[in-house]
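Trainee: With the input below, show me the fold.
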Amino acid sequence: MAAEEYDYDLFTIGAGSGGVRASRVAAAHGAKVAIAEEFRVGGTCVIRGCVPKKMLVYGAHFAEDLKDAQNFGWSTENATFDWIKLRDNVLKDVDRLEGAYTDTLENHDVIVFRERAEITGAHQVTLASGKTVTAKYILVATGARPQIPEVKGSEHAITSNEAFHLDKVPERIIIAGGGYIANEFAGIFNEFGSKVTIVNRGDQLLRSYDEALRDRLLQISLMKGIEFKFNTVFEYIEPTDDGRFKVKLSDCDEEIVDKVMFATGRMPNTEGLGLDNVGVEIGDKGQIVVDPYSKTNIDHIYAVGDVTDRVQLTPIAIREGQAFADAVFGGMEPVAVDHSCIPSAVFSHPPIAAVGMTEGEAKNKLGSVKVYQSDFRPMKNVLAGRNERSLFKMVCDGETGKIVGIHMIAPEAAEMMQAAAIAVKAGLTKEDFDATTAIHPTMAEELVLMR
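Mentor: Model prediction:
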């Protein structure tokens, strides 16, 4: 089929962050583009992920801020919290963002099909309505979804998807998982007054983060009243007559809770896309297998974002979508997105942020390392009477002094980490940080004062 015989130059399946960026950029390069989305434009991050979750995190922080404000002279005794008001305001802003993403596509003349799409042949896509179209290139950007463990009664649990739509804050909630989603929602619900228990089948939280930060978060979370059960699994979940749930955990008695939430990882959305119709290779975790340039084993089919299970982060999906569109439609030199040294954050209470290697990883890879730390109580916490300490950690190559990792748990850690990550990515040394004048008094000055 000649190029001019295709209905579109690009057909994108999935209008999340990666799919929207790729489609918009391809259209800006002059391509004729269509995109299909079966749920809502914006994808997980915008609709039911990092954006609305961060809004809940902001709302939760006010619980502590209002208490702390009293030692700063403010009277807050009559403060009240209205979950419905917060929930509805967050969902209203999600609507606004969906509109903005849709406008971006339409302003670039991208055709938006609000229905499911399936690959039904070479260069061919069939929509749920029965309409069949052809495209020179097909991009799959369908993201991932919460993974539900095989537990008797698991259908009674919620996931992060449903957490944004609750009619009330649960008085008692069990959250399964030890990753960032579990710890973030544990902090949110705890600050809103829930009795929270995190149940983890393993023996540690946040396995990819530095051990010192994990331990500090556990200590602080326990102080805040969050309960943890490690090396524990669910045996069953049963509904009760009053709308709550009876939960049986291994080595524990039955208990009654208002909600059970699974935050046990995410799995790529590859089912029902027709990938097997054209022989697209699927990995052992259900992910689409791609090369460094996001191309599958089928030359005209590409995939970006969480559906490839390379790095499940919105900025990575956006970078991959941009690189794909620039190379395929912009005539630019193909670029393999660098998946190393990626900064990340956990919006727990307090938040964690990190970039580069942990101390353990650095020792295993480099052998000789030097570690610098600052363990301090932020000025705001001192006056507030909050006994909560922050920790900064810098890991350096023992031979060259090059910084290979920075890790911190502190209020606004993620905001500080963004600039620090640039320094690590650029290969700066401890001496470069030492030579930089501190901004005093700030928490960030500890980055250049560590010894």
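Trainee: alpha carbons only for contacts and neighbour counts from here, please
Mentor: OK.
Trainee: hmm, who's touching stretch 400-408?
Mentor: Stretch 400-408 is contacted by residues 210, 213, 352-359, 362, 370, 390-397, 420-421, 424, 427-431 when judged by C-alpha atoms under 8 Å, 6 or more residues apart in numbering.
Trainee: Which of those residues fall in strands?
Mentor: Assigned to strands by DSSP state E, the following of the contacts of stretch 400-408 qualify: 352-356, 370, 390-397.
Trainee: and for comparison, fold this next one:
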Amino acid sequence: MSMQYDYDLIVLGGGSGGLAAAFRAAQHGCRVAMLEPGELGGTCVNVGCVPKKAMWLAADLSGRIGLAAALGFDVPTRAALDWKELVVHRQAYIANIHASYLKRLNENGVVRVPRKGRLVDAHTVECSDGIRISGAHILIATGAHPQRPDIPGAELGKVSDDFFHLCSAPGQVAIVGGGYIAVELAGLLQALGSRVTLLVRGDRLLERFDAELTAQLAENLCHQGVKVHFNYRLRELRRDGDAVVAYGHDGPSDGHFDEVFFATGRRGNSAGLGLEALGIEVGDKGEVEVDEWQTTAVPSVHAVGDIAGKVGLTPVAIAAARKLMDRLFGGQPHAKMDYENVASVVFSHPALGAVGLSEEEARARFDDVRVYRSNFRPMLQALANGSQRSLFKLVCAGPEERVVGVHLLGEGADEILQGFAVAVKMGATKSCFDDTVAIHPTSAEEVVLMR
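Mentor: Sure, this is the predicted structure:
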């Protein structure tokens, strides 16, 4: 590596993408510095995937206890949760991740600088304490943050980060939004004791997912007790004593809530990085503009993860960072991230997963599309007289019926989807599954794949 600079790589941000890049570059023998003023792990570990999954598991247990009671077990229909005790276990788990990351950084010789950084030129970063360091390459991996809508009283609402500061379930909760964060928070809070109202601006949930699956998800949420209002345009929030009142454009007061959460999008953490002065373009949502190789208009400056505005998923950030490091330092000049057919999971109740094209996208792209589906109540739901339904869709295109999309709403969707994701990437056809996948009846209802 060149000794012209202090480091071969300077990483701004210690989230999933930044850590993956630092570890892979160090494995290639690079001198690496990482600037991160906060806790290691970024959004995913601290206010995202990890604590969310912990709360999701608790909510799932709550639902299963209710099913057990319906089946005759001597347990309460709705078991009380010591929320503070759950938070203690959750944060202890996260602390172990922090310690593990720090240990790996030390073992790999990565220098951690607990400061913010600002680009001075194509190879120089100024730390927030005024010290400057230079690097052959600079990676921006500063992530994104949730944003509030520009409406009167927006300061009265909270964002998804604030959910993890709760120590008890609020009584009445409004969640503004219809994306995956809104859906996940709605299911979690409803299962853990809140009464949730979901205020959705559009006419459906999860616009990037298959419409039939999201319609079934909306029905499931309603059966769980969540009130879902579509085509709702929030005008303002006002304080009324201890409550927050939501007002829509199409009517008077729409409800008094103990808490209102905004799940109305995220914005890249690009402010204050000095990008514009270097000619690096920043998009409308604060994302750093990069090419298909994760490189900005300045050849030595790159970006991965949420800040790059591609696919905002932790595994994608990790994969993109590793590909970039392999290209820059690993002798693999053609290594780049493939953003096609990326598997995505929403931790609703039950989970929803998808890979490839939705039915709508497939019909817009191909002339010959066939869809196979199975919609049923899982056996446990049927036995306990539950109302939750699962849905499985296989979207095929062309005379050979190549599988171009797989969509799952049901228990274990996050795990089952992985195998289908590989099959879709390899160009599998429906015939590949005909003799290997047996769809067994799992309830009193018939379960078959049918057109």
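Trainee: that older thread, if any of the contacts of stretch 400-408 of structure 1 are buried, give me the PyMOL selection for them.
Mentor: Selecting only the buried members of the contacts of stretch 400-408 of structure 1 in PyMOL, with burial defined as 16 or more other C-alpha atoms under 10 Å, works like this:
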select buried, resi 210+213+352+353+354+355+356+357+358+359+362+370+390+391+392+393+394+395+396+397+420+421+424+428+429+430
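Trainee: and the top helix by length along structure 2, which residues are buried?
Mentor: Among the elements of structure 2 assigned as helix by DSSP state H, the one spanning the most residues is helix 83-107. When neighbours are counted by 16+ other C-alpha under 10 Å, the buried residues of helix 83-107 of structure 2 are found to be V87, R90, Q91, I94, A95, I97, H98, Y101, L102, L105.
Trainee: and it, how far from structure 1 on average?
Mentor: Once the two models are superposed, helix 83-107 of structure 2 sits on average 1.5 Å from its counterpart in structure 1 (mean C-alpha distance after the TM-score superposition for structure 1).
Trainee: From the rest of the structure, what touches the following helix or strand past that helix?
Mentor: From helix 83-107 of structure 2 onward toward the C-terminus, using DSSP states H and E, the following helix or strand is strand 111-113. Under the contact criterion C-alpha under 8 Å, 6+ apart, strand 111-113 of structure 2 has outside partners V32, A33, M34, L35, E36, P37, L105.
Trainee: Then stretch 262-276 of structure 2?
Mentor: With contacts defined as C-alpha under 8 Å, 6+ apart, stretch 262-276 of structure 2 is touched by 117-120, 142-149, 157-160, 175-179, 181-182, 281-282, 285-288, 306-309.
Trainee: Quick one: the strands in the stretch 301-450 of structure 1, in order.
Mentor: 301-303, 344-346, 352-356, 369-376, 390-397, 403-409 (DSSP state E, counting those that start in this stretch).
Trainee: just so I know, which of the ones you listed lies nearest I237 of structure 1?
Mentor: For the strands of the stretch 301-450 of structure 1, the distance to I237 of structure 1 is smallest for strand 344-346, at 28.4 Å, taking C-alpha to C-alpha.
Trainee: which residue numbers in structure 2 go with the closest one?
Mentor: When strand 344-346 of structure 1 is aligned against structure 2 using TM-score structural alignment, it corresponds to residues 344-346.
Trainee: Helices along the stretch 201-350 of structure 2, start to end?
Mentor: Counting by DSSP state H, counting those that start in this stretch, the stretch 201-350 of structure 2 forms helices over residues 211-224, 314-329, given from the N-terminal end onward.
Trainee: Of these, flag the one that's most buried.
Mentor: Per-stretch averages of neighbours, counted by mean count of other C-alpha atoms under 10 Å, single out helix 314-329 among the helices of the stretch 201-350 of structure 2, with a mean of 23.
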